[in-house]
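Visitor: Following is a predicted model, sequence given first.
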Amino acid sequence: MKYTERIRMLRENNNLTQQFIANLLHIGQRTYCDYESGKTRIPLDSIIILAKYYNVSLDYITGVSNIQNEYPLK
């Protein structure tokens, strides 16, 4: 699964709007829409914020793994 599909699935499974996630990332809704559609690559720091927010590993959110492990604690 591509990361674009994964971030959309996570958002929808948590009943969140693109605007809510855009606010979390301090970006515009249109920019976040472009992330989900694959028009714009999402920056690594934004992926980390999403992984922490959804409490999933970076491997899961980026599509490297299909196992939904929790975000690692320090």
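Guide: Yep, that arrived. Everything numeric in this text was worked out from a predicted model, so none of it was measured.

Visitor: Please count neighbours and contacts with C-alpha atoms only from this point.
Guide: OK.

Visitor: Identify the residues contacting stretch 2-17?
Guide: Under the criterion C-alpha atoms under 8 Å, 6 or more residues apart in numbering, residues Gln18, Ile21, Tyr35, Glu36, Ser37, Gly38, Tyr54, Ile61, Thr62, Gly63 lie in contact with stretch 2-17.

Visitor: In helices, which of those residues appear?
Guide: Gln18, Ile21, Tyr35, Glu36, Ser37, Tyr54, Ile61, Thr62 (DSSP state H).

Visitor: ok, which pair from those is furthest apart?
Guide: Ser37 and Tyr54 (19.5 Å; C-alpha to C-alpha).

Visitor: Tell me which of those two has more neighbours.
Guide: More crowded of Ser37 and Tyr54, by other C-alpha atoms under 10 Å: Tyr54, with 16 against 13.

Visitor: take the one below as the second:
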Amino acid sequence: MDFMTRLYDLREEIDMKQKDLAAMLTIKPSAISKYEKGIAQPSIPTLIKIAEIFHVSMDYLLGLSSVKNPYSTDNFTPKEAEIIAKYRKLTKENQIRIDERLGAMIDSQR
């Protein structure tokens, strides 16, 4: 699937009009139409904003992946989400220690 199809599908999924997306991006509605028809390509900063608006990865938006957001908490079990939340509360120093310990544990499993 390509960018123009993905953009159209994402917009339609949430019932968003071209003019509404254009307003969020501070561009003309005709630009959205051109993107969806494959007549024009958005700039990289605009692509980033589009991905943020729809909460998808750039790879998904560009048609390079079928996974909307590989880092979404929707993909985590409750226990995994709990571990990540705890990890984020640690100082950088302690995060480094955890990373090192995890690496050692993974290496010992091989």
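Guide: Sure, I can see it. Here the structure is a predicted model, which means the values were calculated and not measured.

Visitor: How alike are these chains, TM-score-wise?
Guide: The TM-score (TM-score structural alignment, normalised by the length of the first structure) is 0.89; 72 aligned residues with a C-alpha RMSD of 1.5 Å.

Visitor: Can you turn the buried subset of the contacts of stretch 2-17 of the first structure into a selection I can paste into PyMOL?
Guide: For the buried members of the contacts of stretch 2-17 of the first structure, the matching PyMOL selection, counting by 16 or more other C-alpha atoms under 10 Å, is:
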select buried, resi 18+21+35+36+54+61+62+63
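
Visitor: now the contacts of stretch 2-17 of the first structure in JSON lines, with distance to Met1 of the first structure?
Guide: Shown next, in JSON lines, are these (distance: C-alpha to C-alpha, whole Å):
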{"residue": "Gln18", "distance to Met1 of the first structure": "20"}
{"residue": "Ile21", "distance to Met1 of the first structure": "20"}
{"residue": "Tyr35", "distance to Met1 of the first structure": "15"}
{"residue": "Glu36", "distance to Met1 of the first structure": "13"}
{"residue": "Ser37", "distance to Met1 of the first structure": "14"}
{"residue": "Gly38", "distance to Met1 of the first structure": "13"}
{"residue": "Tyr54", "distance to Met1 of the first structure": "17"}
{"residue": "Ile61", "distance to Met1 of the first structure": "9"}
{"residue": "Thr62", "distance to Met1 of the first structure": "8"}
{"residue": "Gly63", "distance to Met1 of the first structure": "5"}
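
Visitor: Can you tell me which of the contacts of stretch 2-17 of the first structure is nearest Tyr71 of the first structure?
Guide: Tyr54 (8.2 Å).

Visitor: And the helices in the second structure?
Guide: Applying DSSP H to the second structure gives helices spanning 3-13, 18-25, 29-37, 44-54, 58-61, 78-89, 92-109.

Visitor: hey, which of the ones you listed is tucked in deepest?
Guide: Highest mean neighbour count among the helices of the second structure (mean count of other C-alpha atoms under 10 Å): helix 58-61, with a mean of 20.

Visitor: mean shift between it and the first structure?
Guide: With mean C-alpha distance after the TM-score superposition for the first structure, helix 58-61 of the second structure departs from the first structure by a mean of 0.6 Å once superposed.

Visitor: All set, thanks.
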